[in-house]
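Enquirer: pasting the sequence and the predicted model now:
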Amino acid sequence: MLKGKVALVTGSTSGIGLGIAHAFAREGATVVLNGLGKPEEIEATRAQLAADTGASISFIGADLSRADAVAELIAKVETEHGRLDILVNNAGVQHVSPIEDFPPEKWDLIIALNLSAAFHAIRLAVPGMKARGWGRIINIASAHALVASPFKSAYVASKHGVLGLTKTVALELAEYGITANAICPGYVMTPLVQKQIPDTAKARGISEEAVIRDVLLASQATKRFVEVDELGALAVFLCSDGAKSLTGTALPVDGGWTAH
């Protein structure tokens, strides 16, 4: 379905981003990976994805907390592939701390990577999409774009911002064949979530097992983690003709969390 399309998925060397990259590659898209990790591990991931799907897979590294690095990333994609049709802003970082102890440098990093990077990538990708009359912008927000949780001031603020950005961009681009939507997952057992379990346990003074049971999955009615493949399937649908009138939306994939 996506043959001939070029997709950039930020933060795609693991977790949700890698799952979406897999889904796009299986549909025939040319996929550009981006993210952090050891070079040899990233190359192994890239090569395995190419072997599994037969798709063209490349990797371009960038420090997305810097606006100039985001610009270099978008320029490299368009130079190397001649186009950028699908942009998935997935890269993100988290820090868990009471507001009075929240390190300002962590706030700045989270806002830069989770929100500002998406803004810069979108503003630079849009001209080419407009010229071609087609584009798909998918922002991976979070259930935390819709509701809040304690000790996550920067993350919740950034994800609320991502949703506002998504809606604004959707309205601006509605007549150009370009859609913009936000996928809002509940908890997925990714490296990001695994890392915050001990931090949350410390902040709340409870065990890590209690964090999983009483914090992470407490509001998810299904009482299970969202699976990466579910998010990949939704991302593929958003790129289909069946979703061409779906724009400016927040799509919760959260096991019923935000239904409460």
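Expert: Perfect, I can see it now. As the structure is a computational prediction, the values presented were derived from the model and not from experiment. Residues are numbered from 1 along each chain as shown.
Enquirer: going forward, measure contacts and count neighbours with C-alpha atoms only.
Expert: Noted.
Enquirer: ok, which stretches of the stretch 1-150 of the chain are helices?
Expert: With DSSP state H, counting those that start in this stretch as the criterion, the stretch 1-150 of the chain has helices at 15-26, 39-53, 67-81, 104-111, 117-132.
Enquirer: comparison target below:
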Amino acid sequence: MQQFTGKTVIVTGGGGGIGGATCRRFAQAGALVAVFDMNLDAARAVAASIVEAGGKATAFQCDITDRAQVDAAVAATEAQLGPIAVLVNNAGWDVFKPFTKTVPAEWAKLIAINLTGALHMHHAVLPGMAERKAGRIVNIASDAARVGSSGEAVYAACKGGLVAFSKTIAREHARHGITVNVVCPGPTDTALLAGVAEGAPNPEKLLEAFTRAIPLGRLGQADDLASAIVFLASEDASFITGQVLSVSGGLTMNG
């Protein structure tokens, strides 16, 4: 179903696992995809794979922690692809260690990428959506924000802040026809999780423990998240806003 035909979609962190899968899924549904990533080569690779498959995508280099880069990339997107209909804030970074073993420089980086970067993107995109009285925003948080996660204190704090921010923006902009929802991944088979595992004394044992803890018996895959993200951006979800959806194979089930 080509329900996003002609619509411009921005996906931050679009060169990564979940981001790349999300970009490809939107392109399959007819969207004009803006692949945002600070790694331009990664963004170009995803955009090229979409174009090769018959879709439409353009890569943009963007460090979301740098407001000037955000404004420039958003302006370039609108100039090349048209008004932004959907924003997916997916870019993220984590460091896996007990809070007392972390240092302020790590806190600053975690906050800049996982929270401030998303604020930059909202601030750059929302005025246009509000003027057009239409828009979909899907923010990628984490189940760490919902239930906590040992070794991810500051990351969880950032993602918890993103959840609260999303609900507030959903209230502020409902009158503009804009919906804002949150997807919370559980353990997902991506480079980010692999990086977390590498920091553990026994990476294989850690990944096995994650898998055993998931009722559905496997780690999440990037396409699992992409499916939820595209649904929340679709017309099928037009009466859903301010909601938080866990995509974790049943790892967390609290309301």
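Expert: Arrived safely, thanks for sending. Given the structure is predicted, the values throughout are model-derived calculations rather than measurements.
Enquirer: thinking again about what came up before, tell me which of the helices of the stretch 1-150 of structure 1 is the most buried.
Expert: Most buried of those, by mean neighbour count (mean count of other CA atoms under 10 Å): helix 15-26, with a mean of 24.
Enquirer: mean shift of that one relative to structure 2?
Expert: Taken against structure 2, helix 15-26 of structure 1 registers an average deviation of 0.5 Å after superposition, with mean CA distance after the TM-score superposition for structure 1.
Enquirer: if we can go back for a sec, how about the helices of the stretch 1-150 of structure 1 in a markdown table, adding distance to Val88 of structure 1?
Expert: A markdown table is the format used below for the helices of the stretch 1-150 of structure 1 (distance: least, CA to CA, whole Å):
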| stretch | distance to Val88 of structure 1 |
| --- | --- |
| helix 15-26 | 8 |
| helix 39-53 | 17 |
| helix 67-81 | 12 |
| helix 104-111 | 17 |
| helix 117-132 | 9 |
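Enquirer: closest to Lys195 of structure 1 out of those?
Expert: Closest approach to Lys195 of structure 1 among the helices of the stretch 1-150 of structure 1 (CA to CA): helix 15-26, 12.4 Å.
Enquirer: returning to that earlier point: quick one: which of the helices of the stretch 1-150 of structure 1 is nearest Ala210 of structure 1?
Expert: The closest of the helices of the stretch 1-150 of structure 1 to Ala210 of structure 1 is helix 15-26. By CA to CA, the value is 22.9 Å.
Enquirer: how distant is the closest one from the center of its chain?
Expert: 11 Å (CA atoms, centre = their mean, to the nearest Å).
Enquirer: residue range for that helix in structure 2?
Expert: Per the alignment by TM-score structural alignment, helix 15-26 of structure 1 matches residues 17-28 in structure 2.
Enquirer: got the contact list for the matching stretch?
Expert: Contacting residues not belonging to stretch 17-28 of structure 2 are listed as 2, 4, 9, 11-14, 33, 35, 46, 50, 55-57, 90-91, 190-191, 221-223, 225-227, 229-230 [CA atoms under 8 Å, 6 or more residues apart in numbering].
Enquirer: can you check which of the helices of the stretch 1-150 of structure 1 gets nearest to Gly177 of structure 1?
Expert: Closest approach to Gly177 of structure 1 among these is made by helix 117-132 (7.7 Å; CA to CA).
Enquirer: mean deviation, the closest one versus structure 2?
Expert: Superposing on structure 2 places helix 117-132 of structure 1 at an average distance of 1.1 Å from its equivalents, by mean CA distance after the TM-score superposition for structure 1.
Enquirer: so that helix versus helix 104-111, what angle?
Expert: 20 degrees (axes from the mean of the first three to the mean of the last three CA atoms, to 10 degrees).
Enquirer: show me what helix 117-132 of structure 1 is packed up against.
Expert: Other elements packing on helix 117-132 of structure 1 under the criterion 3 or more CA pairs under 8 Å, 6 or more residues apart in numbering; DSSP states H and E are helix 67-81, strand 86-89, strand 135-140.
Enquirer: adding distance to Tyr176 of structure 1, write these out as TSV.
Expert: Formatted as TSV, these follow (distance: least, CA to CA, whole Å):
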stretch	distance to Tyr176 of structure 1
helix 67-81	19
strand 86-89	14
strand 135-140	8
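Enquirer: and of the helices of the stretch 1-150 of structure 1, who's closest to Val96 of structure 1?
Expert: So among these, helix 104-111 is nearest, using CA to CA, at 9.7 Å.
Enquirer: wait, what's in contact with Arg171 of structure 2?
Expert: Contacts for Arg171 of structure 2 (CA under 8 Å, 6+ apart) come out as Gly242.
Enquirer: now do the strands in the stretch 151-260 of structure 1.
Expert: Secondary structure of the stretch 151-260 of structure 1 (DSSP state E, counting those that start in this stretch): strands located at 178-185, 250-253.
Enquirer: please tell me which residues of structure 2 the last one aligns onto.
Expert: With TM-score structural alignment applied, strand 250-253 of structure 1 matches the range 244-247 in structure 2.
Enquirer: how long is stretch 22-33 of structure 2 end to end?
Expert: This stretch, stretch 22-33 of structure 2, spans 10 Å end to end (CA to CA, to the nearest Å).
Enquirer: now Gly11 of structure 1: how far from Ser56 of structure 1?
Expert: With CA to CA as the criterion, Gly11 of structure 1 and Ser56 of structure 1 are 18 Å apart.
Enquirer: the more surrounded of those two?
Expert: For Gly11 of structure 1 versus Ser56, neighbours defined as other CA atoms under 10 Å are more numerous around Gly11 (23 against 17).
Enquirer: you'd agree the more buried one is up against Gly92?
Expert: Yes - applying CA atoms under 8 Å, one finds Gly11 of structure 1 in contact with Gly92, separated by 7.1 Å.
Enquirer: what residues are up against the aligned residue in structure 1 for Asp37 of structure 2?
Expert: Under the alignment (TM-score structural alignment), Asp37 of structure 2 pairs with Gly35 in structure 1. Gly35 of structure 1 is in contact with 10-13, 60-62, 91, counting by CA under 8 Å, 6+ apart.
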